[in-house]
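>>> This is a predicted model, with the sequence first.
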Amino acid sequence: MGNIQQDTMPVIGDLRDFDHRSGNRLERWVFNHRPLFMLLMAMITLLLGYMMATRLELRPSFEKMIPQSQPYIKNFLENRQSLRGLGSSVRVVVENTQGDIFDPEYLNVLKQVNDELFLAEGVDRAWMKSLWSPAVRWTEATEEGFQGGPVMPDAYTGTPKDIEQLRQNINRAGIVGSLVASDFKSTMLIVPLLDKASATGHGIDYHTFSRMLEERLRDKIEYAGSGHKAGEEGKGHYKVRVIGFAKLVGDLIDGLIQVMMFFGLAVITSLVIIYLYTRCVRSTLLVVGCSLIAVVWQLGIVAWLGYAIDPYSVLVPFLIFAIGVSHAAQKMNGIMQDIARGTHKLVAARYTFRRLFIAGVTALLADAVGFAVLMLIDIPVIQDLAITASIGVAVLIFTSLLLMPVALSYVGVGSKAATRALKIDTRAAEHRGFGKLWDMLDRFTTPKWAMGTVLAALVLGIAGFMVSLNLQIGDLDSGAPELRADSRYNRDNAYITSHYALSSDLFAVMIKTAPEGCLNYQTLVQADRLAWELQQLPGVQATSSLVNAVRQITAGTFEGNPKLNSIQRNQNVLNYAAQQASVNAPELFNTDCSLMPVIAFLKDHKAQTLDAVVAVADRFAKENSSADRQFLLAAGSAGIEAATNIVVREANHTMLLYVYAAVTLFCLITFRSWRATVVALLPLVLTSILCEALMVVMGIGVKVATLPVIALGVGIGVDYALYLLSVQLQYQRQGMPLAQAYRNAVSFTGRVVGLVGITLAAGVVCWAWSPIKFQADMGILLTFMFLWNMLGALILIPALSFFLLRKVTPAAAKSTEPVVERVGVHS
């Protein structure tokens, strides 16, 4: 069996026989100045490690998770100050487990919760609502006109009379199902949040806010004296339930802290896999150590540039570590084989650098493309992920491709490990050990096996494509799909959904007019028609707008006459109704009456529900917008999510198109053959199709969390083809037939390809146990893609080569052989 290393690199056991002036300029600069290079690497590592330790922070942001240039989001941001309560907010429910809300002790507890939230940093106090909020009022029409006041009696002291008065006020205010549960066992506090904390002027720290909710509410009220810790179910007299973006992000960050343990598990797993492969402690530690240095560099640079880690980009260090281990392992493998044949460790390191540096850089560039294409997605949190990951890939050029071989040139590998590696190669040449596996893989270059493999791949591709047609954009589950179904947050959400008539999934259409224009008769009629059309959708529970208040107040003005429960043409009547509404429901229009929302309360935020609402609202807006009034989509939590889904849908196929175009270009440059490029790409295409089918089977939609997965799988997956196919082509261009060229290629790189696939998969498979569901989903999908790409490289490449690469022109050999053949030997 021929060996590419043995054929092209002479064995040099004495450094005096090696020409240190050989090699390219980068190799000479690095290896001829090793002490200086290692000192420079150490200084950079210490500096960036200090930056990581002192400046890096977890800093999620509401605005960074929404596509700010999307038209709907632009409309929301431009009118945000007039839409209090329709941005980021939390909803807190306090339940009496041993009675109802008409209990003086319960009402005192509710007042404590109200006061804690009212004084909390970042709360928009003017728009906060609860039974204890003066803004929550009741109104009724009497013979003397309108009467009203706060739902909580002004002189409340907890007497039976006060309790009875409160009961009447709740019924008159019509807040059962919104602020009061239908079973009267709990009440809700709606807490809008400011864009920036008033005291500091900075964005709200959602993790701090979430911890405040746990410590001051759950620990103080629900768990007091029960011996429970935050995050567990309490068994006290009262239960506190919290939902909303800020609480969700806080729970995600708490989950991320647990995920850090998985990073340690990934390191240990990689140590075990590399050691089982090499049986050399020093090289194993060096491979993992260089990969950890890459992570330190990446996070240090991220901190130095002022970026922060969020629930999405925290996954990047896992990927960078796994990619670093795979590339470093390839350098270690080459050096070990050279040392086993008697080559000096420094010469072996330089040989490996010459063989693999260009291929390694090309592979890392393909990885970088998979990350950089994510910049096309107009969502800042994904763009930050792309920047963070691109920095990490750039760092790997220095740590895995430069630092690793230089460090190995000092420490080398153990003699027993080198002897074992040589013995494995010898046994493989004798068709024993790994040789049996190579013999099996050789069969895929024969007509029968090649035809069967290609047909099987075609059937898999067609079946996968048919299943992938059912792939949906957005969330497919109610609650917070970022967390597991049994998480505390989703249990709280399930309780609130089942006990309150109006959900927290709000979709708002903004009606913009000239000042005082929202009281125009025609504007109110149009708003009423829009609300009616939205109410016809099965996913809409109810709608709310200024029209509702105008109808009620107008009827009340005329002694509750049901005939006048309508929109009157008389402008004075409309003006009076608006004046009354500004007291009882100020959130229904802004101060100069130039903007009012039509709010739809949705039963959930599933993709199908949002698509139906957007279709109706968008059609109505296009048909009815005029110079006098504009119907603008969209505000509210569901409106923002609908806009995000639109961006994700547009970016999904565009992103794949760009990543495949870039990978195609890299393959053409590397192989200089369109046939070889097709052979390299088809396994990746099959993997992408099957990954989408797997998402359908697992009930995973394409959204912000899962959108990067397929791009990353393609960018990283092409590494296998680059290493395997480039060696195969080099042998074919030297005149070998396909079967022999593939056997030599797979015997040289096959174990490394397998090692890379297993190492990459091991680095992310542990995410499957993450408390954060989208991390678990990403871990499963990436593991599938890494392993399937590995199998595709080992099985599909020889089968496709039989049809496309059986004949390779030997004349091309000279132009494509790497410079690595020019080795320096003293005569």
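That came through fine. Numbering: from 1, shown residues only.
>>> hey, let's count contacts and neighbours off CA atoms from now on
Noted.
>>> what about the helix or strand hosting residue 424, distance to the chain center?
Using DSSP states H and E, residue 424 falls within helix 415-429. Distance, stretch centre to chain centre, for helix 415-429: 43 Å (CA atoms, centre = their mean, to the nearest Å).
>>> Contacts made by that helix with the rest, please.
With CA atoms under 8 Å, 6 or more residues apart in numbering as the test, helix 415-429 has contacts from 1, 278-280, 336-337, 339-341, 433-436, 438, 747.
>>> in it, what's buried?
By 16 or more other CA atoms under 10 Å, the buried positions in helix 415-429 come out as 417-422, 424-426, 428-429.
>>> now, among these, which is nearest to residue 148?
Closest approach to residue 148 among the buried residues of helix 415-429 (CA to CA): residue 417, at 86.7 Å.
>>> Run through the residues that contact residue 211.
By CA under 8 Å, 6+ apart, the contact set of residue 211 is residue 250.
>>> residues of the helix or strand hosting it that come out buried?
If you go by DSSP H and E, residue 211 is part of helix 206-213. For helix 206-213, a neighbour-count test (16+ other CA under 10 Å) marks 206-207, 209-213 as buried.
>>> And it, how far out from the chain middle?
22 Å.
>>> Would you mind pulling up the elements that the next helix or strand after it packs against?
Where DSSP H and E defines the elements, the next helix or strand beyond helix 206-213 is strand 238-244. Using 3 or more CA pairs under 8 Å, 6 or more residues apart in numbering; DSSP states H and E, the elements in contact with strand 238-244 are strand 89-96, helix 488-499.
>>> Summarise which helices and strands the longest one is packed against.
I take that to be helix 488-499. Under the contact definition 3+ CA pairs under 8 Å, 6+ apart, helix 488-499 sits against strand 238-244.
>>> gap between the helix or strand that the strand it packs on is followed by and the chain center?
Counting by DSSP H and E, the element after strand 238-244 in chain order, helix or strand, is helix 245-278. Distance of helix 245-278 from its chain centroid, counting by CA atoms, centre = their mean, is 15 Å.
>>> Check whether the most centrally placed residue in the chain sits in a helix, strand or coil.
Nearest to the geometric centre of the chain sits residue 705, at 2.8 Å (CA atoms, centre = their mean). Under DSSP: H, G, I helix; E, B strand; the rest coil, residue 705 falls in the coil class.
>>> putting a second one here so we can go through both:
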Amino acid sequence: MPTEPQSKTPRGLLSRLECRLFEYRKAVLWLLALFTVVMGWFALQLRMDAGFEKQLPIGHEYIDTFSTYRDDLLGANRLIVVVRARDGDIWSSDGLRRLYDVTQTVTYLPFVQRASVLSLWTPNAFVNEITEEGFRADPLVPGTVTPEHLGAEEISAIAHSTAQGGFVGTLVSRDQRSAMVSAELKEFDADGKRLDYMAFNRLLESELRQRFEDAAFEIQIIGFAKQVGDIAEGAVSVLEFCLLALLLTGLAVYWYCHSIRLTLLALGCSLASLIWQFGSLRLLGFGLDPLAVLVPFLVFAIGVSHGVQQINFIVREIALGKSTYDAARASFSGLLIPGVLALVTAFVSFITLWLIPIPMVRELAITASLGVGYKIITNLLMLPLVASMLTLGADYAQIAERSRQQRAHWLRGVAGLAQWSRARWVLTVAALLLGVAVWQSHGRVVGSLQAGAPELRSEARFNQDALAIASGYDIGLDWLSVVFEQDVGGCEQVALGQYQDRFVWAMQGVPGVLSVQSFSTAMRQYNEGYNEGNPKMNVVPVDPLNYSALANEVARKPGLMRADCSMTAAHLFLADHKAATISTVIDAVKAFRAEHSAAGIRIRLASGNAGVLAAVNEEVEKSELPMLLYVYAAIALLVFLVYRDWRAVLTCCLPLTIGTFIGYWFMKELQIGLTIATLPVMVLAVGVGVDYAFYIYNRLQLHLSHGQPIVKAAEHALLEVGVATIFTAITLAIGVATWAFSELQFQADMGLLLAFMFIVNMVMAMTVLPAFAVLLERIAPRRTPLRVSDALLH
């Protein structure tokens, strides 16, 4: 064990804390080890947890409408299963029998609302026929026909009724090769048990795909439940790539410090905080959402960054002749302030995610904040305490000193950028780059830029199924339900039908709208039917008694109205759920509502899955700027409180600002939308960028306090921590860049975005920060020598 050093009487709170911790280091480490074991037990019980309700923004106008009328409208949590004949069409005894079996299976799946199941075989699918006696509604498949007795005559009659009833393009594809079964899902069953999306996805595969798909028929399945299930299945690859990143990071850290023990120490401390994080989530009753599965490993990356800085400090001190014990103590006291400053800033950054009133995002904010908070203990306290227990001999000190000199040699060129003759060119380029990045980041999209599930690859089975279904049916798989409210008992108020008719006419020409189903269009159809099919009667009736009678007929069709006519709906089926498509349609509805008002009638947005996505996109867009302002305000406040210098605030924030806008530009070029999955990554990038700036500026302030001129202080700061900063950025970038090969598209996108942001923030911190510090010193030179706290001088 290393000999306890004879040090001077400690001064200041930090010195007293250092003495107490290292005096009782064994007891502290035993407590931390015990805590890790306990939290590891709970971490093993953590499970994936997805939920439709967790993605609904709290208090949003659209979600209020969705919640109010969720039992009266087409549900947003919808399951669609398509039976497709590989050869020929669906009109065969085998095809219709297969459709019947699938319909029965879907009907009796858990969490399916049985009354909502719709296919050719369900009683709620009927054809409206105009006869001499008037209007008649018959089931598409007569009750006398059974799957076991399907002859050519019965099949022909069903096909004729399907075409006559207008179900080609809705229940049967336009090419007649497939037929659809749709159903609404409940989040909770009668016993209050919550839908497990991962288990339900496995049930869909076993009970539908594996059971009914063969050489003759293909089974296609889409819907929120299937999408989340596939994402969760793909999330297994997240662990594989994170392990690969861990391995690459370990190899790089070993190359950097040439010590297996120090390498395992850096990785082990970061893993300890990950265990604590998972255990805390389990204790809080949370699971790990598939869309947030990357966040813990992103926080792990922050831990590695701080661990490398600690090891860099320890190795440098050993190379200068100190014992491992003394080097560990120096590392603790020298990096505690900038480390806590950086981690608290990252903590505040993640906490700002709570501003977005989406339960999943708020759960993610807690997840990330816990991880960052634990880093303060594991990387700034545990790591130097464990390091002090190690023994590294003189040979290692000589190797470390030789490596330090070699690295300092090639880094002197970078450190030379702090000279004013070069710094002004750095600042000129930085200013131009900031201007271009700000300009190019305009027009970035909030929401999805892909037609299918953006979290999955375009070649994924879900997206292929979605593309095939969308191309074969007239009704889009994405729809926006617009609600029209009036006073209860208004079934004789013809003004509502006529007003909605004008709305439907206006919406049919909006780009992205494929078709419209509404109360008013149903009224037109019924009015024509009851008048012997006269095309002139394809209008909303103006006679109140006739209008009321037809409203009672329309009420038989689910999803269009309430029986008392207090609510009627118009369903706008969209070409896709891209952010541009949804926003265009939403704007068109709002414009109509503003320009065409009607007394006693209120238009409410919006239900349907597009309504939910619109609400999420609006909340993300509304929260983005306040979040960034809060983050930068927190950074500025913390930096000023620690350094008591306005120059420090500007110097640390400018590189971060440039890096943020370059990141937005990168997202736009790669067509990565700002979503609830990508927003935390941008917040993380800010956190890591702050780390680089704080560690460099901390050493800069220290050398200034020793009386060095600004140029020399900047050069020495870069020589001391520049290698660790560059090494950390490159190592982490290489690690996350491997995610580009993941089967999850959003993991691949996040890997590229993070790798890019790690490098950009490192370059900004290494070049713009010292150059800007030199500029500020020239513009506003200090009148008195710089004084810093004992903490920074220690």
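That came through fine. As the structure is a computational prediction, the values presented were derived from the model and not from experiment.
>>> So after superposing, what's the score?
These two chains, once laid on top of each other, score a TM-score of 0.96 by TM-score structural alignment, normalised by the length of structure 2; 788 aligned residues with a CA RMSD of 2.0 Å.
>>> Just give me the match in structure 1 for residue 43 of structure 2.
Matched to structure 1 by TM-score structural alignment, residue 43 of structure 2 sits across from residue 52.
>>> Find the nearest non-adjacent residue to the residue located most distally from the centre of structure 2, please.
In structure 2, counting by CA atoms, centre = their mean, residue 132 sits farthest out from the average C-alpha position, at 58.0 Å. Closest residue to residue 132 of structure 2 apart from its sequence neighbours, by CA to CA, 6 or more residues apart in numbering: residue 532 at 7.1 Å.
>>> how close does the one you found sit to residue 379 of structure 2?
81 Å (CA to CA, to the nearest Å).
>>> What of residue 536 of structure 2?
Taken as CA to CA, the span from residue 536 of structure 2 to residue 379 of structure 2 is 78 Å.
>>> Same question for residue 263 of structure 2.
13 Å.
>>> ok so, going back, any chance of the buried residues of helix 206-213 of structure 1 in a markdown table, with distance to residue 242 of structure 1 too?
Putting the buried residues of helix 206-213 of structure 1 into a markdown table (distance: CA to CA, whole Å) gives the following:
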| residue | distance to residue 242 of structure 1 |
| --- | --- |
| 206 | 13 |
| 207 | 14 |
| 209 | 12 |
| 210 | 9 |
| 211 | 12 |
| 212 | 12 |
| 213 | 8 |
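>>> wait, which of those is closest to residue 621 of structure 1?
Closest to residue 621 of structure 1, out of all of the buried residues of helix 206-213 of structure 1 and judged by CA to CA, is residue 206, at 34.6 Å.
>>> Quick one: map that closest one onto structure 2.
Under TM-score structural alignment, residue 206 of structure 1 pairs with residue 197 in structure 2.
>>> residues contacting residue 808 of structure 1?
Per CA under 8 Å, 6+ apart, neighbours of residue 808 of structure 1: 729, 732-733.
>>> ok, residue 606 of structure 1 - contacts?
474-478 are the contacts of residue 606 of structure 1 under CA under 8 Å, 6+ apart.
>>> again, only using 6 Å
475-476 (CA atoms under 6 Å, 6 or more residues apart in numbering).
>>> can you tell me which residues contact the counterpart of residue 345 of structure 1 in structure 2?
Residue 345 of structure 1 maps onto residue 324 in structure 2, with residues paired by TM-score structural alignment. Taking CA under 6 Å, 6+ apart as the contact definition, residue 324 of structure 2 lies against residue 388.
>>> what's the distance between residue 324 of structure 2 and residue 385 of structure 2?
With CA to CA as the criterion, residue 324 of structure 2 and residue 385 of structure 2 are 11 Å apart.
>>> ditto for residue 157 of structure 2
82 Å.
>>> So those two - more neighbours on which side?
The neighbour comparison of residue 157 of structure 2 against residue 385 (other CA atoms under 10 Å) goes to residue 385, with 25 against 14.
>>> The counterpart of residue 22 of structure 2 in structure 1: neighbouring residues, count only.
Under the alignment (TM-score structural alignment), residue 22 of structure 2 pairs with residue 31 of structure 1. Neighbours of residue 31 of structure 1 under the rule other CA under 10 Å: 22.
>>> hang on, the earlier thing: give me the mean distance between the helix holding residue 211 of structure 1 and structure 2.
Comparison of helix 206-213 of structure 1 with structure 2 after fitting gives an average deviation of 1.4 Å (mean CA distance after the TM-score superposition for structure 1).
>>> Just want the angle from that helix to strand 238-244.
Interaxial angle of helix 206-213 of structure 1 relative to strand 238-244 (axes from the mean of the first three to the mean of the last three CA atoms, to 10 degrees): 160 degrees.
>>> which residues of structure 1 does stretch 703-712 of structure 2 align to?
Under TM-score structural alignment, the match for stretch 703-712 of structure 2 is residues 731-740.
>>> first vs last residue of that stretch, how far apart are they?
8 Å.
>>> Could you check it and say which residues are buried?
731-740.
>>> got it, and stretch 507-520 of structure 2?
Buried residues in stretch 507-520 of structure 2 (16+ other CA under 10 Å): 507, 512-520.
>>> Need the residues you listed in CSV (columns: distance to residue 697 of structure 2 and secondary structure).
Shown next, in CSV, are these (distance: CA to CA, whole Å; DSSP: H, G, I helix; E, B strand; the rest coil):
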residue, distance to residue 697 of structure 2, secondary structure
507, 57, helix
512, 51, coil
513, 54, strand
514, 57, strand
515, 59, strand
516, 60, strand
517, 62, strand
518, 63, strand
519, 65, helix
520, 67, helix
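>>> what span of structure 1 lines up against stretch 110-118 of structure 2?
Stretch 110-118 of structure 2 maps onto residues 121-129 of structure 1, going by TM-score structural alignment.
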